[in-house]
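J.: Sequence first, predicted coordinates after that:
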Amino acid sequence: MRRLFGSVRARATVGATLVVALALVAAGAAVLLSLRSSLVDQADTQAESAARKVAAQLAADVSYADLDLPDGEDNPVQVVNEKGRLVAASDDLERVTGTGVGDVRPDPGPRAPAPSAKPTGKPTGSPTEKPAPTDTGDDADDSDDKDDESEKSDQQEAAEDRKEAAEDAAEDAAGDGDSSLEPGDISDKTRSSEGSARVDGETQDYRFAAVRVDTGSKGELTVHAGAPLTAEQSAVTTALTAMLIGFPVLLAVIAGVTWLVTRRALGPVDAIRAEMAAITASEDLARRVPEPDTHDEIARLARTTNETLAALQTSVERQRRFVADASHELRSPIASLRTQLEVGAAHPELLDVPGAVQDTVRLQELAADLLLLARLDAGEKPGRGRVDLAALAREELSQRTGDRVAVTTDLESVEVAGSRGQLARVLGNLVTNAQRHTRSRVTVTTRTDGAWAVLEVADDGDGVPPEERERIFERFVRLDDARSRDEGGAGLGLAIARDVATRHDGTLTVDESPDGGAQFTLRLPRATDDTRAP
């Protein structure tokens, strides 16, 4: 179960189904309530119409016996006087609740008091009176007691119903705006209630409408007329049954469609995952994940993944080439140094000490360059101290006592933010490269160019052909005239200089100098006021 819901497809399907289910339940409840309210309003209208038709007859002073009452099954009717007594009712009405009057048979006159079961006084001595016969049997006594209790119960129930009807009529009169009706007037107000009635042995629920009418001769009467709720109950039941059957089917369809659509949408993701797993297993970075022919997020993910793989492949190939070139470059000075030491051990008089020292220095410089490149590749960020390029140039040039050509300078004080040691390495590499190719002159210049600080190193040598001006910044690349290992370096100086410039948010380019040679231009952002001092 946990694995199943760990799938995006499963979670999307469950989420969509739950949302639709909640929406359907809310919509279904609203429909049922609206349907019931509408049908109840129709029943209220029907009941009010029936009550007003009877009230119109009473207002016309039609006698109770001549009232044209509607069919009791469709519209059971009760007419109640001011004292709460039932004066007219539908013929087939057997039982009713919800109107406040429980009587179903008219009783227009006052009820006589119930006869007493036993005489309450002693005989007066009249000769015509005889003592009542006395029945000493237990059954007779019990029968009389039951009759008395039944009659008393009926009287009490009728009295309570009449009292309740009278209270309802009083409340209606108090609540109506037309409490003082004139003879022949029918109240504009209608009181609605809900109850049940048994007509011809069949019990149904009804909505009752109560309308007051002043008949003049008969006093003020209240007409109760009902309208059956059978249509409302049937419609609500049918709608509820349809929802109980249709909603699960609809939810199943929605879940199935969501599952299929999500599966189709996530198909490219599975393909990307499978290809990435294959690339990881084979370590073949030349492979690429499939890109779907769409313009959605998954297509962009595939393109980004391929771009990442391409960058990773380039980085790995560059690293492999770097290791191979480094091994090749290290092999020569190490082999030369070993040969000289072996010869010196066998024949001390043949030991070339200056050559051994030179090979050792080259080996040390190469190791330092490789270490710096490794740190740059690892993403080491330069310091953010303030460095004056003019002061840096004076200090570095003053230490170069073995240069074959004197260096001329034109220095303007300009500060940049960065690592003093790395920038000194850039200047040293550029000057060394110029000394290797120049004929008679090397010039170092610092100046300001807007928001940029510029350091230029120019010579009067043969220069760099335009088609080679980018290639010389690659690692272990030397031009044909610099292939001699005795004269040239390992081909890392310019690569290190550009990497340092890039990590200082600057650029390093090469163009033709005014003297016809090469001119290397280092451009760095000028230091701002918030740059901390080194």
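T.: Nice, I can see it.
J.: use CA for all of it now, contacts and neighbours both
T.: OK.
J.: which residues of the stretch 301-450 of the chain fall in strands?
T.: 385-388, 407-411, 415-418, 442-449 (DSSP state E, counting those that start in this stretch).
J.: want to compare, so here's the second one:
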Amino acid sequence: MRRTFGSVRSRATLGATLVVAVALVAAGAAVLLSLRSNLMEQAGNEAQRTAQNVVAQLAAGKAYDQLDLDDESPVQVVDDNGTLVAASDELERISGTATDAVKPQPQSGGTGTGAGTGDDDDDADDSGRGEAGEIGEGTEFGDGSATIDGESADYRFAAVPVEAGDRGRLTVYAGGSLDAEQSAVNTALTVMLIGFPLLLGVVAGVTWLVTRRALRPVEGIRGEMAAITASEDLARRVPVPGTHDEVARLALTTNETLAALQTSVERQRRFVADASHELRSPIASLRTQLEVGVAHPELLDLDGAVEDTVRLQSLAADLLLLARLDAGERPGDARFDLGALAREQAEGRVEVTVEARSAQVAGSRGQVGRVLTNLLDNAARHARSAVTLTVRPEGEWVVAAVADDGAGVAEADRERIFERFVRLDEARSRDDGGAGLGLAIARDVAVRHGGTLTVGRAPAGGALFELRLPQAQ
């Protein structure tokens, strides 16, 4: 059992840790992607600003060799034919742009590097200078790498087109360093790789402790139940924690179950003891008469032996029916006319007046007939001269009432008479053969049919028993 609780703690801890791990991985991935996206965007904006600065110079007609290029960032100026016409001075290697060239190509017509071929100073001054142009639209971005002054790094490149007058369409490539992005992502990733396992360890530890504390009352309940099972002492109860949660409700329900079980066991013990006591008398009487008959046949009381046998048979039948009722035997759902059944049970009883209307009920016809028989027998034993049996529909119910003109039942005893083996008049009931089971059987049958059986005062002053059963739909 301890392994079971341990496995519960293990499963709860593992489940909580897995859920947190998945959440952390998802959140970490989202953070890294967002961080990388923001830093890439910043590098792209930096590259675009550098490129637009060069584009503005080219649009103003500035010569290639006079361009103010950022020496700390890779910059290329490429013409419409893909020829490099200008580049950063310290650029040693580049990839990710339109060309891998790092040295500008000489331009014919005196519009390239500014190295003029004529002797005229004016020609020298105008070499490499073009007419003013305009900035094109449609910046494009890409990733690559470059080596500047011996240092290699990754860059985000921006490609900005420009119409440079007589020099045609040019494209300026400028790079924004990704060192900050890589450094930030690596730092965040390192923090996550170190922090996430620690956080998962904390979650697992806290879950283990919390689950252990939550299950501690359950272990107390289990231990007490094991002790109750070993001692068979149903008077003991499991401890109820003061948490007012599911475990506390479990303990309360367990105690209620124990109380019901204790009541049932005590009732069964009383039933067995009372049944043994009731069976002892007729069996002893019958044995005595038979033994006398064997020794002195002329003294054998056959009538008494038959009477004791019938009494014993009736008691055995009552005990068997009670046992079936206690076992939860279902009454069935057969429909029958309670009025007709009442007339049938009263047939042959001269002291009984029957006023029975037809009314359909559902259940066991035999058990309900037994209830009517027990009520009529009880009324006949206590009536002075008359017994009345009536059956009438009453809303959703059918009421069968048995009234007598006897002394009635005192109000203090009106519930006690339905207990098993209870006789208000011990001497008379034993002489009449009653064991105190008839009314108990009648009440149990009524309850199992969804009805009630109560006793009150009859108009003639005697007892009035009312059996209420649901009317069959």
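T.: Great, that's in hand. These numbers come from a predicted model, not from an experiment.
J.: Would you mind giving the strands of the stretch 301-450 of the first structure as a markdown table with mean neighbour count and distance to Arg300 of the first structure added?
T.: Putting those into a markdown table (neighbours: other CA atoms under 10 Å; distance: least, CA to CA, whole Å) gives the following:
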| stretch | mean neighbour count | distance to Arg300 of the first structure |
| --- | --- | --- |
| strand 385-388 | 19 | 40 |
| strand 407-411 | 15 | 50 |
| strand 415-418 | 23 | 37 |
| strand 442-449 | 19 | 41 |
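J.: Those strands into TSV, with extra columns for distance to Glu467 of the first structure?
T.: Formatted as TSV, the strands of the stretch 301-450 of the first structure follow (distance: least, CA to CA, whole Å):
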stretch	distance to Glu467 of the first structure
strand 385-388	34
strand 407-411	28
strand 415-418	31
strand 442-449	23
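J.: Ile279 of the first structure: which of the ones you listed is closest?
T.: Across those, the minimum distance to Ile279 of the first structure, taken as CA to CA, is reached by strand 415-418, at 39.7 Å.
J.: Report all helices and strands that that closest one contacts.
T.: Applying 3 or more CA pairs under 8 Å, 6 or more residues apart in numbering; DSSP states H and E, we find strand 415-418 of the first structure packed against strand 385-388, strand 518-525.
J.: Number of residues surrounding the equivalent of Gly219 of the first structure over in the second structure?
T.: With TM-score structural alignment as the criterion, Gly219 of the first structure lines up with Gly168 in the second structure. By other CA atoms under 10 Å, the residues close to Gly168 of the second structure number 14.
J.: Please report the distance of Gly150 of the second structure from Gly6 of the second structure.
T.: To Gly6 of the second structure, Gly150 of the second structure is 62 Å away according to CA to CA, to the nearest Å.
J.: Between those two, which is the more surrounded one?
T.: Gly6 (15 against 10).
J.: Let's verify the more buried one: helix, strand, or coil?
T.: Following DSSP: H, G, I helix; E, B strand; the rest coil, the label given to Gly6 of the second structure is helix.
J.: ok, it to Val247 of the second structure distance?
T.: With CA to CA as the criterion, Gly6 of the second structure and Val247 of the second structure are 17 Å apart.
J.: before we move on, what about Ala63 of the second structure?
T.: Ala63 of the second structure sits 86 Å away from Val247 of the second structure, taking CA to CA as the criterion.
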